[in-house]
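[1] Quick one, what's the 3D model for this:
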Amino acid sequence: MKNKVLILIFLLLSTGAYAQKFEEVLKEAYLKFEKTESPQDKLNVVNRLDMIAARYSDQWSAQYYAAYAKVVTSYLLEDEKQRDGLIDQAEQALNKSKALTKTNEEILIMEAYIANARLAVKPMSRYKKYGEIFDAKLAEASALNAANPRIYFLKGQSTFHTPRAFGGGCKNALPFFEKAIPLFAKESKDDLSKPFWGHDRNQYYINECNE
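    Coordinates of the predicted model:
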């Protein structure tokens, strides 16, 4: 009986240490990614996040942030083939993340982000297909949690980069960014299992629109 108790205590301690280590390394990599600016520096951190996702393959958030980093970085690259390849990898990582957790608005929002990244590679030929996916995924996410600021950030970002002739530009994008501000303010930045990305870029676009 005593041995069984000792084994149970060991397992509990081991599990706690595993979780703590995972959270530490993931947060360190995520924060580094957000601080980097050049495409190459971001790709370097993408590789680091891939290693974390491989090491902690049972953690949905490891796959989620690997997908997130690839999507963000794809916008910074110039070669269309490289961009599509990175988005392919993002989609694969997100599918692994979906398999490890219940469908929630963050997964749907990331699916919308991936669709928008696809569209951005070749806007003229991909607008209809991926624009519809983008809108549909954000509508699903909003039905689950309309108070998620990333819904409005992505709507604003998409509108910002849409030509004015098609309803885009700062004037139409700014209300989305402004709606996201108080929602971002309510989020904690302590727990990566509760995503909080988007705040800084949301503010960047607001500044761009106000200049």
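[2] okay, CA-based contacts and neighbour counts for the rest of this
    Noted.
[3] Provide the secondary structure category for the closest residue to D50 other than its chain neighbours.
    Of all residues not flanking D50 in the chain, A66 sits nearest, at 5.9 Å (Cα to Cα, 6 or more residues apart in numbering). Here A66 is recorded as helix under DSSP: H, G, I helix; E, B strand; the rest coil.
[4] measure the residue nearest the centre of the chain to A93 for me?
    With distances taken as Cα atoms, centre = their mean, Y68 lies nearest the centre of the chain, 3.6 Å away. Distance, Y68 to A93, by Cα to Cα, to the nearest Å: 9 Å.
[5] another one to check against the first:
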Amino acid sequence: MKTIIIILSFFAITSVNSQAAYEKGMGKAFELWGNQKNDEAANLFERIGKAEKDNWLPYYYAAQIHIVKTFNTKDAEEIESRLTKAQNYLNEAKTFSKDNAEILIMEAMLNTAYVVYDGAKYGMTHSGKVEELYQKAKIIEPENPRAILYHAEWQMGAAKFWGKDPKAFCPEIEKAILYFEKEPSSIPFYPDWGKNQIARIQENCK
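    Below is the predicted model of the structure:
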């Protein structure tokens, strides 16, 4: 009995130390990202993902860094490289968490980045993927504010392209605002971004 207690205590201590190391590493990666050290942050998230073995969040954030960076980049080679890396990270994330709305949303953003980068080359092949991914995410989590907000932005962009009124999707933005207010924040490092983009997207409603 004494031996069992010692063994259980050892595993408990190991688990606590592992969790502390994870939280410290994630905090450092977010700090690097906040200081515009994008590649350092992405690399750290990747290392955390490899150490964690079964956690999708580090790979998810590594992918997000590369995707977001492409929207402010003109260099075609860099864009292609970052989006390829992002897809690889999301593939890793999906091995740990299937039918995950947040991963689907991020993959929709990745495909959006391809269309924004070169619509002539990727518009036909990737636009359908974007729509499909947002629809899947909303089926899994109907009240996910990021799925609703960014799907509305995508639909507004499509409406403008086809000469239609983007204001038709403004009610979806109002719905997203309500869901942002209801969104729980109990899981450490769980995605909660997007609320600061509402005003920018609402410009389409004027």
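[6] Structure 2: which residue goes with the residue nearest to D50 of structure 1?
    Aligned by TM-score structural alignment, A66 of structure 1 pairs with A62 of structure 2.
[7] One more: A185 of structure 1?
    Taking TM-score structural alignment as the criterion, the aligned counterpart of A185 of structure 1 in structure 2 is E181.
[8] Helix or strand: which one has its match?
    Element membership of E181 of structure 2 [criterion: DSSP states H and E] is helix 170-182.
[9] And the strands in structure 2?
    Read by DSSP state E, structure 2 holds no strands at all.
[10] Tell me the buried residues in the lengthiest helix in structure 1?
    Counting residues, the longest helix found in structure 1 (DSSP state H) is helix 2-35. Applying a neighbour-count criterion of 16 or more other Cα atoms under 10 Å, the buried positions in helix 2-35 of structure 1 are F22, E23, L26, K27, A29, Y30, F33.
[11] got it, and stretch 167-178 of structure 2?
    For stretch 167-178 of structure 2, the neighbour count (16+ other Cα under 10 Å) marks K167, F169, C170, E172, I173, E174, A176, I177 as buried.
[12] H151 is in contact with the second one, correct?
    No - applying Cα atoms under 8 Å, one finds F169 of structure 2 not in contact with H151, separated by 9.3 Å.
[13] for the match of A66 of structure 1, what are its contacts?
    Residues in contact with A62 of structure 2 (Cα atoms under 8 Å, 6 or more residues apart in numbering) are A41, A42, N43, F45, E46, A86, Y89.
[14] conserved subset of those in structure 1?
    Retained in structure 1 by both residues aligned by TM-score structural alignment, their matches' Cα atoms under 8 Å are the following of the contacts of A62 of structure 2: A42, F45, E46, A86, Y89.
[15] can you tell me how far the match of A185 of structure 1 sits from R200 of structure 2?
    From E181 of structure 2 to R200 of structure 2 the distance is 18 Å (Cα to Cα).
[16] residues near the aligned partner of I107 of structure 1 in structure 2, how many?
    The alignment partner of I107 of structure 1 in structure 2, by TM-score structural alignment, is I103. Per other Cα atoms under 10 Å, the neighbour tally for I103 of structure 2 reads 26.
[17] And A117 of structure 1, by the same measure?
    A117 of structure 1: 24 surrounding residues under other Cα under 10 Å.
[18] So what's the residue count around the residue nearest to K195 of structure 2 when sequence neighbours are not counted?
    Among residues not flanking K195 of structure 2 along the chain, F180 sits closest, at 6.9 Å (Cα to Cα, 6+ apart). When neighbours are counted by other Cα under 10 Å, F180 of structure 2 registers 19.
[19] Same question for L108 of structure 1.
    L108 of structure 1 has 23 neighbouring residues, counting by other Cα under 10 Å.
[20] what's near enough to touch L100 of structure 1?
    Applying Cα under 8 Å, 6+ apart to L100 of structure 1 gives the contacts D58, Q59, W60.
[21] let me redo that: G157 of structure 2
    P166.
[22] distance of it from D75 of structure 2?
    Separation of G157 of structure 2 from D75 of structure 2 (Cα to Cα): 23 Å.
[23] Farthest-apart pair in the buried residues of helix 2-35 of structure 1, please.
    Among the buried residues of helix 2-35 of structure 1, the pair separated by the greatest distance (Cα to Cα) is F22 and F33, at 16.5 Å.
[24] Quick check: the aligned residue for N95 of structure 1 in structure 2?
    Counting by TM-score structural alignment, the partner of N95 of structure 1 is N91.
[25] how close does K122 of structure 1 get to A115 of structure 1?
    From K122 of structure 1 over to A115 of structure 1 the distance is 12 Å, taken as Cα to Cα.
[26] Between the two, tell me which one has more neighbours.
    A115 (24 against 12).
[27] Help me confirm that the more buried one comes into contact with F134.
    Yes - A115 of structure 1 is within contact range of F134, at 5.6 Å (criterion: Cα under 8 Å).
[28] Skip the chain neighbours and tell me the closest residue to L154 of structure 1.
    Nearest residue to L154 of structure 1, sequence neighbours excluded (Cα to Cα, 6+ apart): Y113, at 7.2 Å.
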